[in-house]
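Enquirer: need a 3D model of the following:
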Amino acid sequence: MFSGSIPALVTPFRNGGFDEAAFRAFVDWQIEEGSTGLVPCGTTGESATMSIEEHDHIVKVCVDQAGGRVPVIAGCGSNDTRVALEHMRHAEAAGADAALVVLPYYNRPNQDGVLAHFRYLSDNSPLPIMLYNVPGRTVTDIGVETMAELAKIPTIVGVKDASGKVERVAAQRLACGTGFCQLSGNDDMALGFMAMGGVGVISVTANVAPRLCADFQTACATGDWKGALALQDRLFPLHAALFSDASPGPVKYAIARVRADFPTDLRLPMTWPSQASRDAVDAALDHAGLI
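Expert: Next up, the predicted model:
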């Protein structure tokens, strides 16, 4: 259902509000540059500082601007199961193709709670669900056995795996079946992830370098591992630099370096990246040939 380079879209804010015109232009640019899907209102999109109404509006704008050209996987996660369901219902009404649902954070449910959370969502919404496993942010992990149980649910179609454990790809393929869609949640690990059976990446770097990230995914999908390695080497410093300070500060700075029309406001508690981080981004952009 989903594959290739799928940016976890940053959200343009100007003077504290959502800049819809800038966002629509950004969506068009991403599609023109080869991105094969879009994820609005994820972590990189600063969803944690959006109201429910604003969150759902941004998803609707993304779906409208994409216009069916690529699928939209709407960020719908919450540590409150009822709020996650509310987001899913709004995303379905807006025409999103799937929901990206992060494991509940802060609450730290056990594996029974994880199963109950996702079963409740699937029982109450027909929207396909992409699990989002990112224990570095949520603390709790989706175990392989738990994921295998979730994969039996028809509307749970895959995972964005940001566990940082590339061996999980093989374990999850064996446990969940080859039809279960595995997308990397880490740009810097995407080459190994793809070689082990992944089919794409939900990417931060694609916000800045959509064409290079799309070409990298195409090389992997066609078995051009030499070409993929060359692109990995070209992009690797940027993958690292975009996390040289709290995200999405570095990525918003990087976008501003390649797109002068893009607003760079961040919502507290996120702040502008340090000078050292900005220097690292500049060097990485230069290495990638983007400036």
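
Enquirer: contacts and neighbour counts: CA atoms only from here.
Expert: Fine.

Enquirer: number of residues surrounding the closest residue to Ile52 other than its chain neighbours?
Expert: Spatially, and ignoring its direct neighbours in sequence, Ile52 is nearest to His87 (7.6 Å; C-alpha to C-alpha, 6 or more residues apart in numbering). As a burial measure, His87 scores 23 neighbours (other C-alpha atoms under 10 Å).

Enquirer: please provide the structure for the following sequence as well, for comparison with the first:
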Amino acid sequence: MTTTPTAPAFTNPSDRLALDGTWTALITPFRDGEIDIPALRTLVDHQIAGGVRGLVACGSTGETPTLSSPEYERVIATVIEGVAGRVPVIAGAGTNDTVTTLDRTRIAQRAGAAAALVVMPYYNRPTQEGLFQHVRYVAERCDLPLVLYNVPGRTGSDLLPATVARLAALDTVIGIKEASGDVDRASEIIRL
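Expert: Sure, this is the predicted structure:
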């Protein structure tokens, strides 16, 4: 496995990146059941040449729920190595297991990711308090900035605005990818 330098230390997690412009959620290309590393590198270069502001590796589009831990680490390392500091990388780290989410967040941090994208736990349908505690657990144990990911149509868990407000008070929570499809909800979150 290729190693990459760790991310530089920052005093304020939100100083690491601006969540603006166009970001591409990368696919994870496979060939014959294996990650196609050359294709992934080409994809990274193509997206950057196209002018994206940042990349998201191992999000839903990147098939993160189906990747083994070694595959996850390899994709994150390959993307960050390929980016070579040209744009920030957010690493999808969320799972339906809190400890695994923390482990993946730490992997992302060691690899040099600018932030971790934490999807709400899927399948088990935790309460709002459960969703809060899931993210809080990770936030208190790793100082990598976190971007919340609410996509209830895929997870069965819906992160409500009041819970977003509670989570926003945590130092490392710096943003949200709100994918409920509800424009009024997005407006409400912005007002928080």
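
Enquirer: what does the superposition give as a TM-score?
Expert: The TM-score (TM-score structural alignment, normalised by the length of structure 2) is 0.89; 175 aligned residues with a C-alpha RMSD of 0.7 Å.

Enquirer: what about the aligned residue in structure 2 for the residue nearest to Ile52 of structure 1, which SS state?
Expert: Matched to structure 2 by TM-score structural alignment, His87 of structure 1 sits across from Arg104. Under DSSP: H, G, I helix; E, B strand; the rest coil, Arg104 of structure 2 falls in the helix class.

Enquirer: so how far is Ser157 of structure 2 from Arg104 of structure 2?
Expert: 20 Å (C-alpha to C-alpha, to the nearest Å).

Enquirer: so the residue nearest to the spatial centre of structure 2, which of the three states?
Expert: Nearest residue to the geometric centre of structure 2 (C-alpha atoms, centre = their mean): Leu117, 1.9 Å. With three-state DSSP as the basis, Leu117 of structure 2 sits in strand.

Enquirer: what do we get in structure 1 for it?
Expert: When structure 1 is aligned by TM-score structural alignment, Leu117 of structure 2 is paired with Leu100.

Enquirer: that match reaches Leu131, doesn't it?
Expert: Yes: the pair Leu100 of structure 1 and Leu131 qualifies as a contact (C-alpha atoms under 8 Å) at a distance of 6.1 Å.

Enquirer: still on that earlier bit, quick one, what contacts the match of Leu117 of structure 2?
Expert: 39, 42, 73-77, 129-132 (C-alpha atoms under 8 Å, 6 or more residues apart in numbering).

Enquirer: same check on Ala113 of structure 2?
Expert: For Ala113 of structure 2, the contact set (C-alpha under 8 Å, 6+ apart) comprises 7, 80, 88-91.

Enquirer: that one - that's part of a helix, no?
Expert: No: counting by three-state DSSP, Ala113 of structure 2 is not part of a helix but coil.

Enquirer: could you check how far it is from Arg104 of structure 2?
Expert: Applying C-alpha to C-alpha, the value for Ala113 of structure 2 to Arg104 of structure 2 is 11 Å.

Enquirer: what's the answer for Gly112 of structure 2, then?
Expert: From Gly112 of structure 2 over to Arg104 of structure 2 the distance is 12 Å, taken as C-alpha to C-alpha.

Enquirer: ok, and the closest non-adjacent residue to Pro121 of structure 2?
Expert: Among residues not flanking Pro121 of structure 2 along the chain, Asn96 sits closest, at 3.9 Å (C-alpha to C-alpha, 6+ apart).

Enquirer: helices of structure 1, start to end?
Expert: Ranges of helices within structure 1 are 20-32, 52-66, 81-94, 111-124, 135-138, 144-151, 168-176, 190-195, 210-221, 225-241, 249-258, 275-287, based on DSSP state H.

Enquirer: mind putting those helices into a markdown table with distance to Lys160 of structure 1?
Expert: What follows is the helices of structure 1, written out as a markdown table (distance: least, C-alpha to C-alpha, whole Å):
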| stretch | distance to Lys160 of structure 1 |
| --- | --- |
| helix 20-32 | 20 |
| helix 52-66 | 19 |
| helix 81-94 | 17 |
| helix 111-124 | 15 |
| helix 135-138 | 12 |
| helix 144-151 | 12 |
| helix 168-176 | 11 |
| helix 190-195 | 11 |
| helix 210-221 | 15 |
| helix 225-241 | 17 |
| helix 249-258 | 20 |
| helix 275-287 | 25 |
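
Enquirer: which of these sits closest to Ser3 of structure 1?
Expert: helix 210-221 (8.6 Å; C-alpha to C-alpha).
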